[in-house]
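Participant: attaching a predicted model along with its sequence, questions to come.
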Amino acid sequence: MEHSASEAQYLKMTGTPIPRLITSLAVPTIISMLITGIYNLADTYFVSLLHSDSATAAVGVVFSLMALIQAVGFTLGMGSGSLISRLLGRQQKEAADTVLSSGFTAAVLFGVLVTAMGLIFIDPLMAALGSSETILPYARSYAQYILFGAPIMAASFVLNNVLRAEGHATLSMAGITIGGILNIVLDPIFILREITLPFGIVLPGLNLGTAGAAIATLLSQCISFLILFSCFLTRKSILHLSVRNVARRGRQYWDIVCTGLPSFSRQGLAVIATVALNHAAMVYGDPAVAGMSVVGRVFMLIISALIGFGQGYQPVVGYNYGARRFDRVRESFFFSLKTASVMMGILAIIGWLTAPRVIGMFGSGQMQEIGTFAMRAQCVGLLFQTLGVLSNMTFQAVGKSWQATFLSSCRQGVYFLPLILILPRVAGLTGVEITQPLADVCTFVTCIPFLAAFFRELKAKSAEDGGPLPESV
């Protein structure tokens, strides 16, 4: 029965028309990514109701810690998922079972290490992440609960990515969506003193402040994990998670890490970039840190739609590359590029027009002024992001980890870090606000020669197999 399910999935991934296949996989992942972005933004929104720029800024500071946990979770998850897609494309299910079990075990062990070290060194850790003396008390109370959830968070990323990699995006969506909705519901209950409902109904809250936001996030992460884990316990997945399948040799883990390295580069550099941004903004006071933090959360929500689309696209590329259906690899890329570019263009226009109102939901005065300008600048950069995201996802999906790692490091590493050091010295606060969009433009230009070389290679491989690629899609 397992073999018939695996074969049916293989036929689906290599035979379904590309637009229908990518759309069917992308819609659930977009929904799950949007829910994740919304509940991250919800933390910031409900904390902002405490009317403290320092508390709002603390959420942005601790976000760097969450991004670090996500970096390793994504590394192991995307590395496992990419290997599994290609293994299933070659119909090697037992090897895929080993990758799943090994990636999951590594994520749990990493999370335990982060919890232990983070709680021991929590104050210096918060200071290193960009916390000022006024922000530190809020950041500490928020971070301690996030640290307790590190093993659950890292392991959930692996399970989520593996479900998508085998083509079960709907199951993945269910776990993330339910946990995210729960987080949004719990936030006001745990954070606020009073909760105002429609029709003038007022309910008491727990009044835990920033700590309440973290507790709500921790509980929702646990629920998401249990839902995702149950998919493997009840055999809704075609893969088998078992201690017996955990690899005993280091080579297996090396392959997972190398394949997932672009994700670590992307997420890890996001941590460094956020810390650098916090320190650059700190010169201009807590309102600047809070304003840039809010913009970061808003754009996490916007970009989550693009990442979600790309995550629906990625297993299609991996499956078909493993099955040597290079015509479908090319068609997948160009369909995704056209569709996602239109989607990001629409969101950029909406973001530009609504920037003052959106930032105003989280604060007013100087914070709103700083955030509005930064948001509009990033809306311009949004027009250039699609090519960068799809490029590094493509190279990661087909196993070209070094190309993917370099491209993924461009946006918030190769270009962002020098710019955030140089531009504020030249243009002051404006330099802080325009660093990210300039880095996006530079990344866009860098991707073009890499893609040209890749499609020449695909054409040559297809000719070797006796089926030349069409000149256009």
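Facilitator: Perfect, thanks for sending it.
Participant: can we go C-alpha only for contacts and neighbour counts from here?
Facilitator: Will do.
Participant: what about the helices in the stretch 151-300 of the chain?
Facilitator: Secondary structure of the stretch 151-300 of the chain, counting by DSSP state H, counting those that start in this stretch: helices at 169-191, 209-233, 250-282, 286-322.
Participant: take a look at this one as well, against the first:
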Amino acid sequence: MEATQDQDNKALDGPILSTFLKYLLPSIIGMLAMSSASIVDGIFIGNYVGVTALAAVNLIIPILSVLFGVGLMLSIGGSVRGGKYLGEKNTAAASGIFSKTLIAVIGYAIVIIVLGLVFESSLFGLLGATDELIPLMSDYYRVIMPFLLAQLVTIVLYFFVRLDGFPSLAATALVMGSVVNMVLDYLFIGVFGWGLSGAAWATGLSQLLPLLTLLTYFLSRKRKLRFSLRQKNWSEVFKAAYNGLSEFINEISGGIIAFIFNLMLIHRAGVDGVAAITVLNYLLMIGFMIYFSISDTAQVMLSQNFGAQNTQRLKQFLAITFSMTSLLSMFFIAILLLFNESLIYLFVDAEGADKTVAIAIEFVYYVWPIFIFAGANMTISGYLTAIHLPFQSGVVSLCRSLIFPASLLVLLYVMFDDTRFVLALPIGEVLTFALALGFFIRHQPQRAIDDENAKKSDATAKQRLA
């Protein structure tokens, strides 16, 4: 059975474009479903609860970013390691890292849920929440936290199920969750008037269906990955997590940047400014999620071909990835510049939100150049992760998501007395691109494979000497 499965591994021997699209399209559908759920939340909150509620949700983002960052680091790092094992036709090792990653994430989720609820007030204080926002934040936070267990387990299963050749199942799970979230948002917020707690219940309950859907993977006879509680060599989880460092950095840095933005905007523009940046985040989310889908799909292809040492296919998959991100960048820029006002009014009630809308439009004209470089930066970071260069990938991610934007935010905040410090985001992307391009040139496919073989030869020689 295993031999047949290995022969049918399209990532290693299937047509390049059709194989890439087979994985990419379900991934985009799944990621859009995931992001659309958040966007629909924002639409209902902004129109039925108000811009103050939007600001309250945005203040919670730093907490959730940190918590999800660890889950993503374990999940993506584990799946990349598993992909290399599958490329080497070592299904036993791939099953081992799958099992250990899933167990580790479950344990982590239980701990953070308990700690997060116990230290709620302290966390809100650190986020700079005002007396006006704290009750709204609590309404959302206390409901959403217990559901993190289902959300984090879903993340693990999503990445490994896709890795094992079931991209449609993974996408279907996310789509089903998104549809349920939309229906529950309408009922809980629009009909029942439950406010932010209704949004939290809708999001939390809608996460149970994707989890149940992904669990059907264990019923398939065609799957390569097997789950077992009895595992050894738990240090491998930490090694795999290190390989997912860039994704952790992206998530936790996003939370830190959101925290900095919120403090600056509360001081310069009040609650309307925080609500405006929340709307902008929703507008940027779809583009970034599609970039992430492309990068993530490339990782599935690249990690396995890196393990199989197939230089030509590595180059071909990279060419497709860069071409797609470039075309999409032009599309996103056009949409953002031509239809920004109409898009913003989706998230706020037309009456009484003129200041929020005006600030959000101003932000759009500051940040649209992000899309010129963000896709390429995410692709290169994903490539470096796929070829097991977590340090280089982490440096790119750290500079892109934290060092450059944070430094520039502080600098521009001091230089300008208005909201032009938002320009820190596109400038940071430009600087990151220069850094990422240097890493990519240094670690192109053939050289990366040669370096990997040299490491193996050194390790073998040391074992013989020992």
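Facilitator: The structure has been received and is ready for your questions. Since this is a predicted model, take the numbers as computed values, not measurements.
Participant: what would you report as the TM-score here?
Facilitator: Taking TM-score structural alignment, normalised by the length of structure 2 as the basis, the two superposed chains have a TM-score of 0.92; 449 aligned residues with a C-alpha RMSD of 1.9 Å.
Participant: just to revisit the earlier point, winner for burial among the helices of the stretch 151-300 of structure 1?
Facilitator: Burial of these is given as mean neighbour count (mean count of other C-alpha atoms under 10 Å); helix 286-322 ranks first at a mean of 26.
Participant: still on that earlier bit, nearest to Glu369 of structure 1, out of the helices of the stretch 151-300 of structure 1?
Facilitator: Closest to Glu369 of structure 1 of the helices of the stretch 151-300 of structure 1, according to C-alpha to C-alpha: helix 286-322, at 8.2 Å.
Participant: for that closest one, give me the average deviation versus structure 2.
Facilitator: When structure 2 is superposed, helix 286-322 of structure 1 averages 0.9 Å from its matched positions, counting by mean C-alpha distance after the TM-score superposition for structure 1.
Participant: what range in structure 2 does that helix sit on?
Facilitator: Helix 286-322 of structure 1 corresponds to residues 271-307 of structure 2 when matched by TM-score structural alignment.
Participant: for stretch 85-102 of structure 1, same thing?
Facilitator: Mapping stretch 85-102 of structure 1 onto structure 2 (TM-score structural alignment) gives residues 83-100.
Participant: next: stretch 442-450 of structure 1.
Facilitator: Going by TM-score structural alignment: stretch 442-450 of structure 1 matches residues 431-439.
Participant: also stretch 415-429 of structure 1?
Facilitator: Taking TM-score structural alignment, stretch 415-429 of structure 1 hits residues 404-418 over in structure 2.
Participant: which outside residues touch the matching stretch?
Facilitator: With contact meaning C-alpha atoms under 8 Å, 6 or more residues apart in numbering, stretch 404-418 of structure 2 is reached by 257, 260, 264, 268, 399, 419-425, 427-428, 431-432.
Participant: how does it look with 6 Å?
Facilitator: Stretch 404-418 of structure 2 is contacted by residues Phe421, Ala424, Leu425, Gly428 when judged by C-alpha atoms under 6 Å, 6 or more residues apart in numbering.
Participant: swap in stretch 236-256 of structure 1?
Facilitator: Contacts to stretch 236-256 of structure 1, defined as C-alpha under 6 Å, 6+ apart, come from residues Gly79, Ser80, Asp97, Thr98, Ser101, Ser102, Cys231.
Participant: switch the cut-off to 8 Å
Facilitator: Applying C-alpha under 8 Å, 6+ apart, the contact partners of stretch 236-256 of structure 1 are 2, 5-6, 75-76, 79-80, 83, 93, 96-103, 105, 163, 166, 168, 231-233.
Participant: repeat for stretch 58-74 of structure 2
Facilitator: Contacts of stretch 58-74 of structure 2 (C-alpha under 8 Å, 6+ apart): 101, 105, 112, 123-124, 127, 129, 137, 141, 152, 155-156, 237, 240-252, 254-256, 258-259, 262, 274-275, 278.
Participant: superposed on structure 1, what's the mean shift for the match of stretch 442-450 of structure 1?
Facilitator: Per aligned residue, stretch 431-439 of structure 2 averages 1.0 Å (mean C-alpha distance after the TM-score superposition for structure 1).
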